[in-house]
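Engineer: pasting the sequence and the predicted model now:
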Amino acid sequence: MTQDCPTVFNISNQAIGFKNQPIFSNLSLMIKQGEKVAIVGTSGSGKSTLLNYLYQCRSVDVAYCPQKSMLVDTLSVYHNIYMGILNQHGFFYNVINLIRPFPEHKTRVEQLTRRLGLTGLLFKSIDKLSGGQQQRCAIGRALYQRLPIFIGDEPFSGLDPKQSVELLKAIKDQHQTVVVALHNKEMALNQFDRIIGIKDGAIAFDTPATEVSSEQLDLIYHRIEHSE
């Protein structure tokens, strides 16, 4: 039961902004270890600002998959995934491994690419991949970090529903706590424990997924459909 688990995020009456622009004026939010949380809201409602703030609170423990993947186009799938753990090794170790991959990392990344649906693309450069393949590589970079918390900002953008569910399962298997912003109504309802609706820089609702009313989601998603 997550109510008996440690708290991983605890925000109380916090003002949060982006580039000196206030977004949330009085935000309170608690997330427990083991929770799988979907955050929904229109573009510009504050989802990305909230996720970035959560990441900054626990950056050492968080595998972060931002909306802009920050992949290096000229480097391979292997190199981009491995870059997720550059901070876990020394400079010379990383340089040697990037020039001539160590067997341990090559094997682990190759196994991960198979689960991501990127079989045979290990040393293909990012600029030769489709948008969906690049998105899966970005998720792979986060997964390779093996950290307890995953935060994703639209990590399934450009992927079909089946791929999205498969990748979410991989994320859940790898991470204790999962916080994801997404626009997929069915995925939010069926794949997460809790749904937080963001509207105009405030939490409109914060409810167990099994108790979210259609009216609550319809209001949020109606605005999404007309803003994209």
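Structural biologist: Structure received. Worth saying up front: this structure is predicted, and the values here are computed from it rather than measured.

Engineer: use CA for all of it now, contacts and neighbours both
Structural biologist: Will do.

Engineer: what residues sit buried inside the helix or strand where Ala204 lies?
Structural biologist: For Ala204, the element it lies in under DSSP states H and E is strand 202-208. Buried positions in strand 202-208, judged by neighbour count with 16 or more other CA atoms under 10 Å: Ala202, Ile203, Asp206, Thr207.

Engineer: can you tell me what sits against it?
Structural biologist: Strand 202-208 has contacts (CA atoms under 8 Å, 6 or more residues apart in numbering) with Phe24, Ser25, Asn26, Leu27, Asp193, Arg194, Ile195, Ile196, Gly197, Ile198, Gln216.

Engineer: in the buried residues of strand 202-208, find the pair that's most separated.
Structural biologist: Ala202 and Thr207 (14.4 Å; CA to CA).

Engineer: put this next to the first one:
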Amino acid sequence: MSHPPIVLADASAAYRGRTVLAGIDLTIRPGERVALLGRSGAGKSTLIGLLHAQAAGDIALVPQAAALVRPLSVFHNVYMGRLDRRSTLHNLRTLIRPARADVEAVRGVLASVDLAEQLWARAGELSGGQQQRVSLARALHNGRPILLGDEPVSALDRRQGAAVLARMAERHETLILALHDVSLALDVADRIVVLDAGRIVLDAASGGLDAAALARFYEPLP
């Protein structure tokens, strides 16, 4: 399923009276792989929020924190990715006695992030990296065309992160990812958008960039 472009035109955002983003002009078209880069505090998470507000019905969101229901099983946390596409009665039944088809669908998604063996474990008992993979599996199970992630692989090592992002690219038409790993961003994205002090200071194809070219955006502020 395709989706319309996401368009921000001269967008801004403020928090407690302080401007966080200003003059944001950004269009993201179907099929793009976009990495959002910049120092901590540059406004990436706020931009993620603006993009989500523009196209929530087409987006599977991976927030910066895993946002799991810790007492529930891994199965139930991943199943929640499709709660709005099932009837209330079906969802209530699933809480007590999941249907075999739902269990196998979730098991398959968990296998794609190497967590199938944790299907019935309590989410709160997993390690930080495992919890992040559950959050990613929930977004994959969601199945909407746009995957919007705020540091979605920050708790994984580079090999695991690259593998998970590759699976995201297979399952979602469009990726928009705030990442802290510049090399990983260059590998997974075809477009790099850099924020600095609440403004877009670079928007370019990743093919013409390298880590050295982006290093200046991470130099300590004077």
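Structural biologist: Looks like it arrived, so ask away. Not measured: the values here are computed from a predicted model.

Engineer: rewinding a little: among the contacts of strand 202-208 of structure 1, which lie within helices?
Structural biologist: Mapping the contacts of strand 202-208 of structure 1 onto helices (DSSP state H) picks out Gln216.

Engineer: ok, and the most crowded of the contacts of strand 202-208 of structure 1?
Structural biologist: Ile195 (25 neighbours; other CA atoms under 10 Å).

Engineer: any idea what it aligns with in structure 2?
Structural biologist: Taking TM-score structural alignment, the alignment pairs Ile195 of structure 1 with Ile192 from structure 2.

Engineer: burial check on the nearest residue to that match once chain neighbours are set aside, number of neighbours?
Structural biologist: In space, Ile192 of structure 2 comes closest to Ala35 once its chain neighbours are excluded; the distance is 5.1 Å by CA to CA, 6 or more residues apart in numbering. The local packing of Ala35 of structure 2 (other CA under 10 Å) involves 26 other residues.

Engineer: which residues touch the most centrally placed residue in structure 1?
Structural biologist: Most central in structure 1 under CA atoms, centre = their mean is Gly152, positioned 1.3 Å from the mean C-alpha point. By CA under 8 Å, 6+ apart, the residues touching Gly152 of structure 1 are Leu51, Tyr64, Cys65, Pro66, Gln67, Val179, Val180, Ala181.

Engineer: what does it align to in structure 2?
Structural biologist: In structure 2, the residue paired with Gly152 of structure 1 is Gly149, using TM-score structural alignment.

Engineer: ranges for the strands of structure 2?
Structural biologist: 6-15, 18-28, 33-37, 59-62, 146-150, 174-178, 191-196, 199-205 (DSSP state E).

Engineer: dump those strands to TSV, plus distance to Ala123 of structure 2.
Structural biologist: Shown next, in TSV, are those (distance: least, CA to CA, whole Å):
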stretch	distance to Ala123 of structure 2
strand 6-15	32
strand 18-28	34
strand 33-37	28
strand 59-62	16
strand 146-150	20
strand 174-178	24
strand 191-196	33
strand 199-205	37
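
Engineer: neighbours around the closest residue to Phe192 of structure 1 other than its chain neighbours, how many?
Structural biologist: Nearest residue to Phe192 of structure 1, sequence neighbours excluded (CA to CA, 6+ apart): Lys36, at 5.2 Å. Residues near Lys36 of structure 1, counting by other CA under 10 Å, number 22.

Engineer: aligned counterpart of Lys36 of structure 1 in structure 2, please.
Structural biologist: Matched to structure 2 by TM-score structural alignment, Lys36 of structure 1 sits across from Arg33.

Engineer: can you tell me how far Leu36 of structure 2 is from Leu179 of structure 2?
Structural biologist: 6 Å (CA to CA, to the nearest Å).

Engineer: these two: which is more packed in?
Structural biologist: It is Leu36, of Leu36 of structure 2 and Leu179, that has more neighbours when counted by other CA under 10 Å, with 28 against 20.

Engineer: ok, which stretches of structure 1 are helices?
Structural biologist: For structure 1, the helices defined by DSSP H cover 47-57, 77-82, 91-99, 103-115, 131-144, 161-174, 185-191, 214-227.

Engineer: and among those, the most buried is which?
Structural biologist: helix 77-82 (a mean of 25; mean count of other CA atoms under 10 Å).

Engineer: in structure 2, what stretch matches it?
Structural biologist: Under TM-score structural alignment, helix 77-82 of structure 1 corresponds to residues 74-79 of structure 2.

Engineer: what about the matching stretch, how far off from structure 1?
Structural biologist: Compared with structure 1 after fitting, stretch 74-79 of structure 2 deviates on average by 0.5 Å (mean CA distance after the TM-score superposition for structure 1).

Engineer: which residue in structure 1 lines up with His172 of structure 2?
Structural biologist: That one, His172 of structure 2, aligns with His175 by TM-score structural alignment.

Engineer: leaving out chain neighbours, which residue sits closest to its match?
Structural biologist: Pro148 (4.8 Å).

Engineer: look up how far Gly41 of structure 1 lies from that neighbour.
Structural biologist: 25 Å.

Engineer: try Pro66 of structure 1
Structural biologist: Pro66 of structure 1 is 16 Å from Gly41 of structure 1, by CA to CA.
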